[in-house]
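Enquirer: quick one, structure for this:
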Amino acid sequence: MIAGLTPASLPADAVEVGRLAEAWGIKGWLHVHSHSADPQALFYSKDWFLCPPEGRYARGFAAFDGVVSARVDEIKEHAKGLVALLAGLPDRTAAEALKGARIFISRQHFPPAEDGEYYWVDLLGLDVVNREGVHMGVVKDLMPTGPHSVLCLDYTQGPDAGEDAGKPAERLIPFVSVYVDKVDLAARCITVDWQTDY
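Expert: I've put the predicted structure just below:
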């Protein structure tokens, strides 16, 4: 086990926020790839949970198995990205061994969202209804499109779909104030100005 890493369990509210990339310098610093354009959660939390990489990043990874926790000594912006120093990481060799590890943070350690702003993870699984009370679907994903995001909903087609009635389908609704009337996280519901035939 690399110095500074401690075997741990992933918190129930853990969210994957990024991954460790190549080493930076010779003192154990690492480049960090954030999954978000606004990586404030990475700065806000001093305790990261690391999981082994998946897919193409998993090849040759042997730094640890399972979940480990790491304390963040320092994180800062560098060029157009981020670099971080994890506690106890002795040198470049140890940092290189962590390349590809996935970073998770407990949702409770995210910074508070601004008024009218929401973390994507909080919107997943919310029911969406229109002004008439018609259930439009359940949020399964959010898709960034540049100027705004789009809610991707799963729903079951109704009887008016003919032979496709009862089959699963996807509905897309722009996540902008023109179409989104209210987000009620406590009630786990989003109200929209949208019709089933749009």
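Enquirer: when you work out contacts or count neighbours from here on, use the C-alpha atoms and nothing else.
Expert: Fine.
Enquirer: tell me how many other residues crowd W29.
Expert: Neighbourhood size, W29 [other Cα atoms under 10 Å]: 23.
Enquirer: also I173?
Expert: Residues near I173, counting by other Cα under 10 Å, number 21.
Enquirer: would you confirm that it contacts H148?
Expert: No: shown here, I173 and H148 do not form a contact pair, counting by Cα atoms under 8 Å, at 10.9 Å.
Enquirer: mind listing the shared neighbours of these two?
Expert: Common neighbours of I173 and H148, counting by Cα atoms under 8 Å, 6 or more residues apart in numbering, are absent.
Enquirer: go through stretch 181-189 and flag the buried ones.
Expert: Residues of stretch 181-189 classed as buried: V183, C189 (neighbour count, 16 or more other Cα atoms under 10 Å).
Enquirer: how many residues are close by the residue nearest to G137 when sequence neighbours are not counted?
Expert: Here the nearest residue to G137 in space, its sequence neighbours aside, is Y155; by Cα to Cα, 6 or more residues apart in numbering that works out to 4.4 Å. Applying other Cα under 10 Å, we find 20 residues neighbouring Y155.
Enquirer: wait, a helix at Y155?
Expert: No: checked against DSSP: H, G, I helix; E, B strand; the rest coil, Y155 lies outside a helix; its state is strand.
Enquirer: any idea how far S36 is from it?
Expert: Computed with Cα to Cα, to the nearest Å, the distance linking Y155 and S36 is 27 Å.
Enquirer: one more to line up against the first:
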Amino acid sequence: MTRGPDINPERRILIGRMVGAFGISGEIKCQSFADPPQQLLKYKPLILVHEGHERVLEDLKGRMTAKGPVIRVPDVDDRDAAQALFGAELWVTRSQLPKAKLGEYYWIDLEGLRVRNREGVDFGTVSHLFETPANPVMVIIGERERLIPFLLDRFVDAVDFDAGEIRVDWDADF
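Expert: Have a look, this model is predicted:
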């Protein structure tokens, strides 16, 4: 896989969100957007963003529980301080992510690519992707919004970062 000119290694990626206090000693439950969820605990540093303020967390401690990751933020040492961080976001830079395996793609790298079908019809650009129980779905914004399943070798023929486009097997009337 080649990296196109629009892949910014310092672009930030939302990797988790704080969803509440865990116990009384300042630990915080997190919703992890990493795959697998425990990968959230391996990124260092993390950038904590809350109520318009940012803080770089160099030495984050954490562990996995049955309900997901639990972290300890330096200087947060009681339940009230942990609960005050409800909704805070955890970010990493694109350069911190492991290299994608052949045939695998980070969704963030697909955003902004042009989407054309086999007949050359330009559908617009990938706005974002979202997960469904069946498969990921690309949201393409052009003359109208289109939702196309991101299934390689079924609907997605090729991802070409050098050309800045994704080629799909999709009828223009859908």
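Enquirer: can you map out the strands along structure 2?
Expert: For structure 2, the strands defined by DSSP state E cover 12-22, 27-32, 46-50, 53-57, 61-65, 68-72, 89-93, 114-117, 122-131, 136-141, 145-149, 156-160, 165-168.
Enquirer: tally of neighbours for the counterpart of V134 of structure 1 in structure 2?
Expert: Residue pairing (TM-score structural alignment): V134 of structure 1 is matched to V121 of structure 2. Neighbourhood size, V121 of structure 2 [other Cα under 10 Å]: 14.
Enquirer: ok, how many other residues are close to the closest residue to V121 of structure 2 other than its chain neighbours?
Expert: Leaving aside its sequence neighbours, V121 of structure 2 sits nearest to A172 (Cα to Cα, 6+ apart; 7.0 Å). Counted with other Cα under 10 Å, residues neighbouring A172 of structure 2 total 14.
Enquirer: next one: the aligned residue in structure 1 for A172 of structure 2 from I190 of structure 1, what distance?
Expert: Counting by TM-score structural alignment, A172 of structure 2 corresponds to T196 in structure 1. According to Cα to Cα, T196 of structure 1 stands 15 Å off from I190 of structure 1.
Enquirer: over to G28 of structure 1?
Expert: The spacing between G28 of structure 1 and I190 of structure 1, counted by Cα to Cα, is 44 Å.
Enquirer: equivalent analysis for I75 of structure 1, please.
Expert: 35 Å.
Enquirer: with M136 of structure 1 instead?
Expert: Applying Cα to Cα, the value for M136 of structure 1 to I190 of structure 1 is 10 Å.
Enquirer: neighbours around G116 of structure 1, how many?
Expert: By other Cα under 10 Å, the residues close to G116 of structure 1 number 8.
Enquirer: aligned to it, what sits in structure 2?
Expert: In structure 2, G116 of structure 1 lands on G103 (TM-score structural alignment).
Enquirer: likewise for G81 of structure 1?
Expert: So G81 of structure 1 corresponds to G68, using TM-score structural alignment.
Enquirer: contacting residues for its match?
Expert: Taking Cα under 8 Å, 6+ apart, one finds K29, C30, Q31, S32, P37, Q38 in contact with G68 of structure 2.
Enquirer: counterpart of the third one in structure 1?
Expert: Think Q31 of structure 2. Checking TM-score structural alignment: Q31 of structure 2 goes with H33.
Enquirer: now do that match against I105 of structure 1, distance only.
Expert: Plainly put, H33 of structure 1 is 14 Å away from I105 of structure 1 if you go by Cα to Cα.
Enquirer: ditto for G81 of structure 1
Expert: From G81 of structure 1 to I105 of structure 1 the distance is 19 Å (Cα to Cα).
Enquirer: over to F43 of structure 1?
Expert: Distance from F43 of structure 1 to I105 of structure 1, by Cα to Cα: 11 Å.
Enquirer: those two - which one has more neighbours?
Expert: Ranked by neighbour count (other Cα under 10 Å), F43 of structure 1 and I105 place I105 first, with 25 against 16.
Enquirer: neighbours around the alignment partner in structure 2 of V150 of structure 1, how many?
Expert: In structure 2, the residue paired with V150 of structure 1 according to TM-score structural alignment is V137. The local packing of V137 of structure 2 (other Cα under 10 Å) involves 17 other residues.
Enquirer: ok now do V137 of structure 2, which residues does it touch?
Expert: L129, F130, E131, L147, I148, P149, F150.
Enquirer: dump these into TSV; add distance to V19 of structure 2 as well.
Expert: Formatted as TSV, the contacts of V137 of structure 2 follow (distance: Cα to Cα, whole Å):
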residue	distance to V19 of structure 2
L129	23
F130	20
E131	20
L147	30
I148	31
P149	30
F150	29
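Enquirer: and those, which is closest to I108 of structure 2?
Expert: Nearest to I108 of structure 2 among the contacts of V137 of structure 2, counting by Cα to Cα, is L129 at 8.6 Å.
Enquirer: alright, calling it a day.
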